[in-house]
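>>> Fold the stuff below for me.
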Amino acid sequence: MRRILTILTFALCIFSCETKGTQETKTTTTKTEKESTPKKQFPKLEPNRYNVGFLIMDGVFNTELTAPFDIFQHTIFRENIKAMNVFTVANTDAAVTTFEGMRILPDFNYLKDSLPKIDILVVPSAEHHLDTDLDDKKMIAFVQKVAKDAEFVTSHCDGAFVLAKAGLLDDVASTTFPSDIKKMREMFPKLDIRDNTLFVHDGKYITSAGGAKSFEAALYLCEHLYGKEIAKSLAGGLVIDWTLDGYPHTIVK
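Prediction:
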C-alpha cells in the first residue's frame, strides 16, 4: 500500500510540474507577443504646411498614387513656400496591397484614428472604383466629410467615380480615364464630364485622366499655389518638361 501511495505521489508531482511548465510557457508566449506588437507610429506633421491626405485601399494603382505623392512631397525642399505634409489614409491598420503588388502601411485609419485636418484630399484610382468600392458607404461618407472643409479635392483616373458617387461633382465639370468617360456618363448622366482633356479644374475640384498624366495634374496644382517657377523646379527634379502651353487642360472660371 505504501508503495502504491509513493507511485501516485510521484505521478502527481510530474503532472503538476508539466502543467506548471505549460502555463509558464503560455504566459511567456503571450507576454512576448504583446511586447513584439509594434506601437503604431503616426507621421510627424510640420506646422504651417498644407496637409495632403491620399485615400488608399486594396487595388489602388501605383502611378495615380505615387505620381502626385512625389510631386507634393518634394515641396518640402523648396524655400519660401507653404510646403506640404503628405500622408496616406485607409480604413485599416493592415498593409494595403496595390494593384501592382506593392504593400503600403497606411499612416491613418479613418475609421478609428484622430485625423488631422486635410487641406488637400487626393483620390487615386483603384481596381474597384467602378463597382464595389462605390458601395462602401463609410468610405464615401469620409470623402464627403473631408471635402466640406478641404481647400482642394483631386482625383486621378477612376478616382473621379468616387467623387461623383459622393455627389461632389454635381455642379462642376470633371474628367476621368479616357476609355472610362462613356461609363462615367452612363453611371452619372447629369454630370458635366469633359473629354479630350487631361485634367479639369473647376472650383476646388481637380480631376485628371490619370496614368502618367497624374504628374501633370499635380504640377498644375503646385503652379496654381506657388507659381510657374516653383512648378518648373519640381518638374525638373523629376526630369519632367513642364508647361501648360499646348497642354490639353480645362480651367473653368
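
>>> all contacts plus neighbour counts: C-alpha atoms, from now on.
OK.

>>> residues in contact with A212?
Each residue near A212 by CA atoms under 8 Å, 6 or more residues apart in numbering is listed here: 63-64, 67.

>>> That one and F54, how far apart?
Using CA to CA, to the nearest Å, we find A212 at a distance of 17 Å from F54.

>>> For stretch 80-87, list every residue counted as buried.
Neighbour counts over stretch 80-87 (16 or more other CA atoms under 10 Å) mark 83-87 as buried.

>>> Switch the residues you listed over to JSON lines; also include secondary structure.
Shown next, in JSON lines, are these (DSSP: H, G, I helix; E, B strand; the rest coil):
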{"residue": "A83", "secondary structure": "coil"}
{"residue": "M84", "secondary structure": "strand"}
{"residue": "N85", "secondary structure": "strand"}
{"residue": "V86", "secondary structure": "strand"}
{"residue": "F87", "secondary structure": "strand"}
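
>>> Same list, those, but as CSV with distance to F177 please.
Shown next, in CSV, are the buried residues of stretch 80-87 (distance: CA to CA, whole Å):
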residue, distance to F177
A83, 29
M84, 26
N85, 27
V86, 24
F87, 24
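
>>> on that earlier part again, return the member of the contacts of A212 nearest to K182.
Distance to K182 across the contacts of A212 (CA to CA) is lowest for E64, with 20.3 Å.

>>> Run a quick neighbour tally on the residue nearest to that closest one when sequence neighbours are not counted.
What sits nearest to E64 in space, not counting adjacent residues and going by CA to CA, 6 or more residues apart in numbering, is P124, at 5.0 Å. P124 has 31 neighbours, counted by other CA atoms under 10 Å.

>>> who touches P124 in this structure?
The contact partners of P124, taken as CA under 8 Å, 6+ apart, are 54-56, 60-61, 64-65, 155-159.

>>> any idea which of these has the most stuff around it?
When neighbours are taken as other CA under 10 Å, the top entry among the contacts of P124 is H156 (34 neighbours).

>>> this one as well, want them side by side:
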Amino acid sequence: MGASERNTGRGADQTTVRRQAGDEWDAHGGCVVPPGPDPHRVAVLALDGVMTFELGIPARIFNSARSPDGAALYEVVVCTPDGGPVRTEAGFSIDVAHGPEALESADTVVVPPTHRLGGIAGEGLLPAPLAEALARIRPGTRTVSICTGAFVLAAAGLLDGRPATTHWAEAEHFRRLFPRVRFDEDVLFVDDGDLLSSAGAAAGVDVCLHLVRRDHGSALANQVARRCIVPPWRDGGQAQYIERPVPEPTTATTAPTRAWALERLDRPLTLGELAAHARMSVRTFTRRFRDEAGVTPGQWLTAQRVEIAKQLLETSDLPIDLVADRAGFGSANSLRQHMRELVGVPPGAYRRTFHTAAVSGRAAAGR
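A predicted model of the protein is given here:
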C-alpha cells in the first residue's frame, strides 16, 4: 500500500501526517474514529518513575470530551507492565487497577515520560517485561508518546523510518540512539496516522487536544480546551522554547499586536501595519514575532484565518466564497489553496467530514 507524506496542522512546522490509500481519512489526515455506543478506550501505560503531570494529561483531556447528551466519548484507564504499583518522579507511588492486559483492548495507547529510562536511554533496549507488555498492543492501534515516552516507542522499533519528536533537550541524544527515526525537534507534536509523538510536558495537552479534534472536530476540541482552561492550539513549534542566548534585554512584545490582529482578520493586514501597531521597525517586529510565536507573521495570520474558516465550515451553511471572505482570504481559491496546504483537504471535503457531525450534535442537544 503506497504512502505519501506531507506537513499539515497550524503552520507548516506543526505536525506531520502520513496518508495511506484505502483508509478512511479525516480532514486532519488521520483515520476517522467510527461513531458507536461504546466510548473510545485509551490505555495509559505508566512506567517506573513516571512524570505525574504528563501521566494525568490523557485523563484530563479525554474525560472532558462529552457528547451533546453528556455521554463520555472516551474511557481512560491506567496500567503498568506488570499490574503492580509504580513510583513517580514526585516522590510517591501509585496503585493501578490494570496490568498489561489493558493494552490488548485499547483503541489508543499513551506512553507518558519517565525519569527512569535506564537501559532504554542508555542502549536503546527495552526491559523484558516492558517489551512483553508492548507486544500485547494490537496491530494498527493508535499509539502516542508524550515527551521522553518516544524513547520507549523507538526502542520497540515502532518509530523506525517514521517521523517523531520528543523534548528538545533530548534531541541530540535521541538522534544518536535511534538514527532510523526521522526526528524533528522543532514541532510540538507529530501525527503520523497510527503513531503520534509529542514534545515535553504541556505538549501532551496539544497532542491530546489534536486527537479530540481529529476524532470529533474542532468545535468539541475547543470546548474541551475551554473546560481545561488551555489554548485549543498553540502557535509554532517547540523551537520557541529552546534555550538560546538573549542578545539584549527587552520588555517589548508582539502579544498586543497579535490580539489586535485577531479582531481584524476579516480584512487585509500588511506586515507594515502590524509593525506600526507594535511601534517597531518591520525587521525588529518580524524577528521578535518569530522568537515569540515560532512562525512568521504571515504564517501566523494564515493559520488564524484557516481556523476561522474551519469553524465556519463546521457550524454554518455559508457558501465557500462567503466563508473565505469572512475568514479574510478574499477569494474561495485562496481559501482552497491554504486549506490544502495546512489541513490537507479543500473546504468542501472538510465540511463533508465535520459539518454533519456538528449538525447532528446541535440536533441532539435540542431534543
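
>>> related to what we said a few turns ago, aligned counterpart of the residue nearest to E64 of the first structure in the second structure, please.
For P124 of the first structure, the aligned residue in the second structure is P112 (criterion: TM-score structural alignment).

>>> how close does the residue nearest in space to the middle of the second structure get to V187 of the second structure?
The centroid of the second structure falls nearest to V207 when counting by CA atoms, centre = their mean (2.8 Å). For V207 of the second structure, the distance to V187 of the second structure (CA to CA) stands at 11 Å.

>>> overlap in contacts of these two?
Jointly contacting V207 of the second structure and V187 under the rule CA under 8 Å, 6+ apart are S198.

>>> so what corresponds to D206 of the second structure in the first structure?
Structural alignment places D206 of the second structure opposite E216 in the first structure (criterion: TM-score structural alignment).

>>> for the closest residue to that match other than its chain neighbours, what are its contacts?
Using CA to CA, 6+ apart and skipping the chain neighbours, the partner closest in space to E216 of the first structure is W242 (7.5 Å). Contacts here follow CA under 8 Å, 6+ apart; on that basis W242 of the first structure touches 216, 219, 231-232, 235-236.

>>> And the furthest pair within these?
Once CA to CA is applied, those give E216 and G236 as the farthest pair, at 12.2 Å.

>>> Give me the more crowded residue out of the two.
Neighbour count, other CA under 10 Å: between E216 of the first structure and G236, E216 has more, with 27 against 12.

>>> The residue nearest to the centre of the second structure is in what secondary structure piece?
helix 203-216 (DSSP states H and E).

>>> gap between the residue nearest to E64 of the first structure and Y205 of the first structure?
Counting by CA to CA, the gap from P124 of the first structure to Y205 of the first structure is 14 Å.

>>> now D119 of the first structure
Taken as CA to CA, the span from D119 of the first structure to Y205 of the first structure is 12 Å.

>>> Just give me the neighbour total for L105 of the first structure.
15.

>>> hey, where'd the strands end up in the stretch 151-253 of the first structure?
Taking DSSP state E, counting those that start in this stretch as the test, the strands found in the stretch 151-253 of the first structure are 152-156, 173-174, 192-193, 199-202, 205-208, 250-252.

>>> Quick one: average offset of the third one versus the second structure, please.
Here strand 192-193 of the first structure, set against the second structure after superposition, deviates by a mean of 0.3 Å using mean CA distance after the TM-score superposition for the first structure.

>>> Over to the second one?
Aligned to the second structure and superposed, strand 173-174 of the first structure gives a mean residue distance of 0.2 Å (mean CA distance after the TM-score superposition for the first structure).

>>> against the second structure, where does that strand fall?
Strand 173-174 of the first structure maps onto residues 163-164 of the second structure, going by TM-score structural alignment.

>>> Now do that stretch: distance to the chain's middle.
Here stretch 163-164 of the second structure is found 13 Å from its chain centre; the criterion is CA atoms, centre = their mean, to the nearest Å.

>>> Please apply the same query to stretch 306-322 of the second structure.
Here stretch 306-322 of the second structure shows a centroid-to-chain-centroid distance of 22 Å under the convention CA atoms, centre = their mean.

>>> Show me what counts as buried in it.
Residues 306-315, 320-322 are the ones in stretch 306-322 of the second structure that count as buried (16+ other CA under 10 Å).

>>> what's the straight distance from one end of it to the other?
Stretch 306-322 of the second structure has an end-to-end distance of 14 Å (CA to CA).

>>> In the first structure, which residues correspond to it?
Under TM-score structural alignment, there is no match for stretch 306-322 of the second structure anywhere in the first structure.

>>> follow-up on the earlier one: roughly how far apart are the match of D206 of the second structure and G210 of the first structure?
In terms of CA to CA, E216 of the first structure sits 9 Å off from G210 of the first structure.

>>> Next: F142 of the first structure.
Using CA to CA, we find F142 of the first structure at a distance of 22 Å from G210 of the first structure.

>>> I appreciate the help and will end here.
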